[in-house]
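Engineer: sequence? don't have it. structure:
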């Protein structure tokens, strides 16, 4: 992710940014998010080693969905250095590490991202090297289809590249999470128009084998309360099921209204997770400058 890409990511990712309160324990500073449910960020006395403590075993494809996507159905998007992968910066901010990254993997991720760049590490639970600075963290949840009444919607229209300016405008006004100029290429996006204007949308993002993430669910404030988001979620889910995949999604653990909506539609909680980011070091551990790799 280059500097321009970092600025774009930070602008689009703003709704997820949350800095939990810090408390001091025995000389070390521990940062907690009450919604992380077992995940904690521990900062050493000298600001050195940082650990994200949580479940370490990766036994399901949804435990590392970005990696599964970039090595599977979304391999065409993958930019790679060693075992570190990412989407192009105008497609998605998601990057991916192996389930149990080694020192070389972190160096490759730093080189792939760029010098001093803030790197999203969404869903990662494990040790973060001491030369990486945790910049934000918020608890999240992952929910999966458990009986959705998925169905097409007669008012929903397929959105494509020509609709991107309107989609970006709707995202800027509603803040559903990261959405970039080429995010629409990740899967099918559906929208609802009123008097010609795009007022609601939802679509597909990550695609681990056998699964598809529903994302960018948003509704203009003028038409909220009409059930448009629910209708679009079910319509997108219908398309996902039609090709044999199972829908899933992520949201902030603090977004209780959205969680209640998703559960009422037929999603169930699969796991708690986290949205976090860390700043890549200025230099790699072997002394080389971190140079972005295109």
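Structural biologist: It's in. Everything numeric in this text was worked out from a predicted model, so none of it was measured.
Engineer: alpha carbons only for contacts and neighbour counts from here, please
Structural biologist: Fine.
Engineer: how many neighbours does residue 23 have?
Structural biologist: As a burial measure, residue 23 scores 10 neighbours (other CA atoms under 10 Å).
Engineer: please compare the first structure with the one that follows:
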């Protein structure tokens, strides 16, 4: 097409078995939003924005313009390395949450209606993760709050100390900010490493502590593939088309997960955390039937981060 644009027509037909879908997510799946055309189009658009950001040359003057903080990201190579590190962090977070296909999860019932699922696995000879025994904990629940508001709360530096144990209750300062899309909520920030991403069909906030020496290598344009990461974070989905501005006539189930009209404007929040519980890969995994109880350490926190 003119001006260097391409026009793509994509028609895809999928037959899905939704019998195993949890009741919490059934309105989202049955409405077509979870795997429908709007979701695919949003994913394609986000990927185009990511590629455009990664290929951009030069470094914006400073944080006032939504660019990188002066003195932290000083080159286009450092900027690209930061973006590559953030992309790998997101992939690692997603693979940790979806590891239920290859690892066994243990279901822990708390005092509320939500279930927490816990899994331990060994990390050996994986340059992208610290060696040892890694614990994954994940849960999902419904909130009677619009997704945009949940996303805003989780990505705001001013409220981070209310939920992030690694902040130690103190203020969090953003050292660098790299815009990663047209929406101001799409960005990679250097707090430790933090990525926020949003579109009409879903959002996430993912973060990971990074050793300061490794981070300096990345900021200078070095290879980010060997930086050890244990990402944690949040995935935020609308509880139905009505929560993300679906067009009129788009079918919505009458009652969402919150029973009181939950399908209209609430959020489905999945939170998942990865913790290094033992730095020795050959150690016994907690809950492996040995009859011993192992105390969990704080989340993996490199020195001088």
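Structural biologist: Yes, it's here. Note that the coordinates shown come from a computational prediction; the quantities given were computed from them, not determined experimentally.
Engineer: drop the TM-score for these two in here.
Structural biologist: After superposition, the two chains reach a TM-score of 0.21 (TM-score structural alignment, normalised by the length of the first structure), with 112 aligned residues with a CA RMSD of 7.0 Å.
Engineer: just give the closest residue to residue 51 of the first structure, not the sequence neighbours.
Structural biologist: Distance criterion CA to CA, 6 or more residues apart in numbering; nearest residue to residue 51 of the first structure, sequence neighbours excluded, is residue 127 at 4.5 Å.
Engineer: residue contacts, the one you found?
Structural biologist: If you count contacts by CA atoms under 8 Å, 6 or more residues apart in numbering, residue 127 of the first structure has them with 50, 51, 52, 53.
Engineer: select only the buried ones of these in ChimeraX?
Structural biologist: Here is the ChimeraX command that selects the buried residues among the contacts of residue 127 of the first structure (16 or more other CA atoms under 10 Å):
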select :50,51,52,53
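Engineer: just the closest of the contacts of residue 127 of the first structure to residue 201 of the first structure, please.
Structural biologist: residue 52 (34.1 Å; CA to CA).
Engineer: mind giving me the packing neighbours of the helix or strand where that closest one lies?
Structural biologist: For residue 52 of the first structure, the element it lies in under DSSP states H and E is strand 50-53. Packing partners of strand 50-53 of the first structure (3 or more CA pairs under 8 Å, 6 or more residues apart in numbering; DSSP states H and E): strand 40-43, strand 126-128.
Engineer: mind doing that once more with 10 Å?
Structural biologist: Other elements packing on strand 50-53 of the first structure under the criterion 3 or more CA pairs under 10 Å, 6 or more residues apart in numbering; DSSP states H and E are strand 28-32, strand 40-43, strand 126-128, strand 133-145.
Engineer: after it, which helix or strand is next?
Structural biologist: Per DSSP H and E, the first helix or strand lying C-terminal to strand 50-53 of the first structure is helix 65-70.
Engineer: one step back: now for the contacts of residue 127 of the first structure: which two are most distant?
Structural biologist: 50 and 53, at 9.5 Å, using CA to CA across those.
Engineer: anything in contact with each of the two?
Structural biologist: The contact sets of residue 50 of the first structure and residue 53 overlap at 40, 41, 42, 126, 127, 128 (CA atoms under 10 Å, 6 or more residues apart in numbering).
Engineer: can I get those residues in CSV with distance to residue 30 of the first structure?
Structural biologist: Listed next are these as CSV, based on distance: CA to CA, whole Å:
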residue, distance to residue 30 of the first structure
40, 7
41, 6
42, 5
126, 15
127, 14
128, 14
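Engineer: which positions within the longest helix that the second structure contains qualify as buried?
Structural biologist: In the second structure, with assignment by DSSP state H, the single longest helix is helix 76-97. By neighbour count with 16+ other CA under 10 Å, helix 76-97 of the second structure contains the buried residues 76-86, 88-90, 92-94, 96-97.
Engineer: hmm, back to that, now the residue nearest to residue 51 of the first structure: how far from residue 110 of the first structure?
Structural biologist: Distance, residue 127 of the first structure to residue 110 of the first structure, by CA to CA, to the nearest Å: 15 Å.
Engineer: with distance to residue 258 of the first structure as new columns, can the contacts of residue 127 of the first structure be given to me in JSON lines?
Structural biologist: Below are those laid out as JSON lines (distance: CA to CA, whole Å):
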{"residue": "50", "distance to residue 258 of the first structure": "31"}
{"residue": "51", "distance to residue 258 of the first structure": "30"}
{"residue": "52", "distance to residue 258 of the first structure": "26"}
{"residue": "53", "distance to residue 258 of the first structure": "27"}
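Engineer: quick check, nearest of the contacts of residue 127 of the first structure to residue 189 of the first structure?
Structural biologist: residue 52 (34.0 Å).
Engineer: hang on, the closest one packs against residue 41?
Structural biologist: Yes. Between residue 52 of the first structure and residue 41 a contact is recorded at 4.9 Å, counting by CA atoms under 10 Å.
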